[in-house]
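1. sequence below, structure please.
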Amino acid sequence: MREVFQQELREVQDRLVEIAELVKDAIQQATTAFGNSDVALAEQVIDSSEAVEEQAGALDELTIDILARQQPVASDLRLMVGALRMSASLERMADLAQHIAQLARYRYPESAIPKGLKKTFVRMGELDVLMAEKLVELLRNQDPATIDVIRDLDDDIDELHAKVFEKVLSDKLQADPTGVVDATLASRYHERFGDHAVHISKQMNFFLRGELE
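-> Predicted structure coming up:
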């Protein structure tokens, strides 16, 4: 029975990695579509969003079933509880990638990025993709050092998010209300993506160290 339980725990971990990889692909494609006004790629992100939702739902069902049958304790219990919370955050991250892709689709063939913010959004996209890659690495290898890397990346995104708001409040950009709305929404999506990544890193910290911070 113990061997079966360990196999189930590994399956939970493997499924978390698989979902994180889907999220990584989604944000990579979404930021590319947003930056390049690539409507075909944007549609691809939107159409594939259900895959994360389905896998997250299946993982939740598996986790709840294991909790009911095995009644785990200590670190095993922390993993089960954390898996439920992490799958929810991963699903939300996929939704945010979809929102970014939708902005690109709505503004096609025009760019959803206002003038003067191109470099900022390119960098935000790069940081989100890097953060998603680090999440996959964290979930796969469970290296505590990766947690600090993710938090540092989130700090960088927060700084860029603040710069976007400074820009949209300027008199020059106020003349472009559509651009203000697009920039505000896109920046918020990027910032929230980072917040969910940090939440997952905290859950992994809880699993590895028994500490939420």
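2. C-alpha from now on. contacts and neighbour counts both.
-> Noted.
3. what is the burial count for Ser201?
-> Residues lying near Ser201 (other Cα atoms under 10 Å) number 27.
4. excluding chain neighbours, give the residue nearest to it in space.
-> Ile147 (5.5 Å; Cα to Cα, 6 or more residues apart in numbering).
5. next one: Gln102
-> Ala42 (6.6 Å).
6. same check on Phe206?
-> What sits nearest to Phe206 in space, not counting adjacent residues and going by Cα to Cα, 6+ apart, is Leu212, at 4.8 Å.
7. show me where this structure has helices.
-> 2-36, 39-47, 49-70, 74-107, 118-141, 144-168, 171-174, 177-209 (DSSP state H).
8. packing partners for the last one?
-> Under the contact definition 3 or more Cα pairs under 8 Å, 6 or more residues apart in numbering; DSSP states H and E, helix 177-209 sits against helix 74-107, helix 118-141, helix 144-168, helix 171-174.
9. I have a second one here; can you model it like the first so I can compare?
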Amino acid sequence: MRVIYNGELKAVADDLEDMTNRVRVAIHGAGKALMDEDMNAAKAVIDGDEAIDALEKRILDQCVKLLAQQNPVATDLRVVVATLRLASTIERMGDLAQHIAQTAYRANPDSALPDDEKTREIFESMRQLLDVTADRLPEMLADRDATLAQQVIADDNQLDELHQESFELVLDDSWKGTKQQLIDVVLTARFMERLGDHAVSTARQVIYIVSGFDPSKEPKDLDED
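-> Have a look, this model is predicted:
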């Protein structure tokens, strides 16, 4: 029975790894669509969201089955409960990447962003931060790396600051973009900031698996007593 249970847990972990890697690719693709006006990347992100949704459904079904039939306890219970939450959070990250790609796709052949140095500088910085975070997620989840999780949480402050700067852009009297670009800038910055928030939620679930620390609270140093 334990062998079967371990096999079921591994199947869930494999699906979560697949899902996370797909979302990582989607985040990179959304950044390319927005900043490079790459419509092939945008289309790939938009079309790829269906597979991410299907993986979420399968993971949720598997986790409910494990809870109902195997009655996991201790760390195993934390893993299953956290995986339920992770699947929903990571699926939402895929949706947000899709929203960014759709914004770029709808604006084509024009850009969703006005052609000024400050705007592009802010969004390029947000893109780079999200690319780094996206690359960290598969390793963080596979290795249950709490140290890497804490880094993801700490780095989110930079994304929040850039999000605030994007508001200041459109409120400034020097704003030169169109009305549509104003809407796109505000919404896209919000999508990118929310991607960071969901990455933080993912990191907190990893810390919960490792330590049992309440993921709704700020994590403390795991080396402390």
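10. is it true that the residue nearest to Phe206 of structure 1 touches Ile200?
-> No. Counting by Cα atoms under 8 Å, Leu212 of structure 1 sits too far from Ile200 to count as a contact (10.3 Å).
11. these two: which is more packed in?
-> Neighbour count, other Cα under 10 Å: between Leu212 of structure 1 and Ile200, Ile200 has more, with 25 against 13.
12. quick one: map the more buried one onto structure 2.
-> Aligned against structure 2 by TM-score structural alignment, Ile200 of structure 1 finds its counterpart in Thr202.
13. contacting residues around that match?
-> 86, 89-90 (Cα atoms under 8 Å, 6 or more residues apart in numbering).
14. reformat those residues as JSON lines; add distance to Pro72 of structure 2 and neighbour count.
-> Shown next, in JSON lines, are the contacts of Thr202 of structure 2 (distance: Cα to Cα, whole Å; neighbours: other Cα atoms under 10 Å):
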{"residue": "Leu86", "distance to Pro72 of structure 2": "18", "neighbour count": "27"}
{"residue": "Thr89", "distance to Pro72 of structure 2": "22", "neighbour count": "20"}
{"residue": "Ile90", "distance to Pro72 of structure 2": "23", "neighbour count": "26"}
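15. tell me the one of those residues nearest Gly48 of structure 2?
-> Nearest to Gly48 of structure 2 out of the contacts of Thr202 of structure 2 is Ile90 (Cα to Cα; 13.8 Å).
16. any idea how far the residue lying closest to that closest one once chain neighbours are set aside is from Val79 of structure 2?
-> Closest residue to Ile90 of structure 2 apart from its sequence neighbours, by Cα to Cα, 6+ apart: Thr20 at 6.7 Å. Going from Thr20 of structure 2 to Val79 of structure 2 by Cα to Cα, to the nearest Å gives 16 Å.
17. these two: which has the busier surroundings?
-> Here Thr20 of structure 2 and Val79 are set side by side on neighbour count (other Cα under 10 Å), and the busier one is Thr20, at 27 against 22.
18. so the more buried one makes contact with Asp135?
-> No. Using Cα under 8 Å, Thr20 of structure 2 makes no contact with Asp135, being 9.6 Å away.
19. contacting residues for the residue nearest the centre of structure 2?
-> Central residue of structure 2 (Cα atoms, centre = their mean): Met93, 3.9 Å from the mean position. By Cα under 8 Å, 6+ apart, the contact set of Met93 of structure 2 is 23, 195, 198-199.
20. could you dump the residues you listed into TSV with neighbour count and distance to Ile100 of structure 2 added?
-> Below are the contacts of Met93 of structure 2 laid out as TSV (neighbours: other Cα atoms under 10 Å; distance: Cα to Cα, whole Å):
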residue	neighbour count	distance to Ile100 of structure 2
Val23	29	13
Leu195	26	11
His198	20	15
Ala199	25	16
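21. let me see the contact set for Arg22 of structure 2.
-> By Cα under 8 Å, 6+ apart, the neighbours of Arg22 of structure 2 are 48, 52.
22. now do the one 3 residues further on
-> Under the criterion of Cα under 8 Å, 6+ apart, Val25 of structure 2 has no neighbours.
23. quick check: it vs Tyr5 of structure 2, distance?
-> 31 Å.
24. what do you get for Leu162 of structure 2?
-> Relative to Tyr5 of structure 2, and taking Cα to Cα, Leu162 of structure 2 is found at 45 Å.
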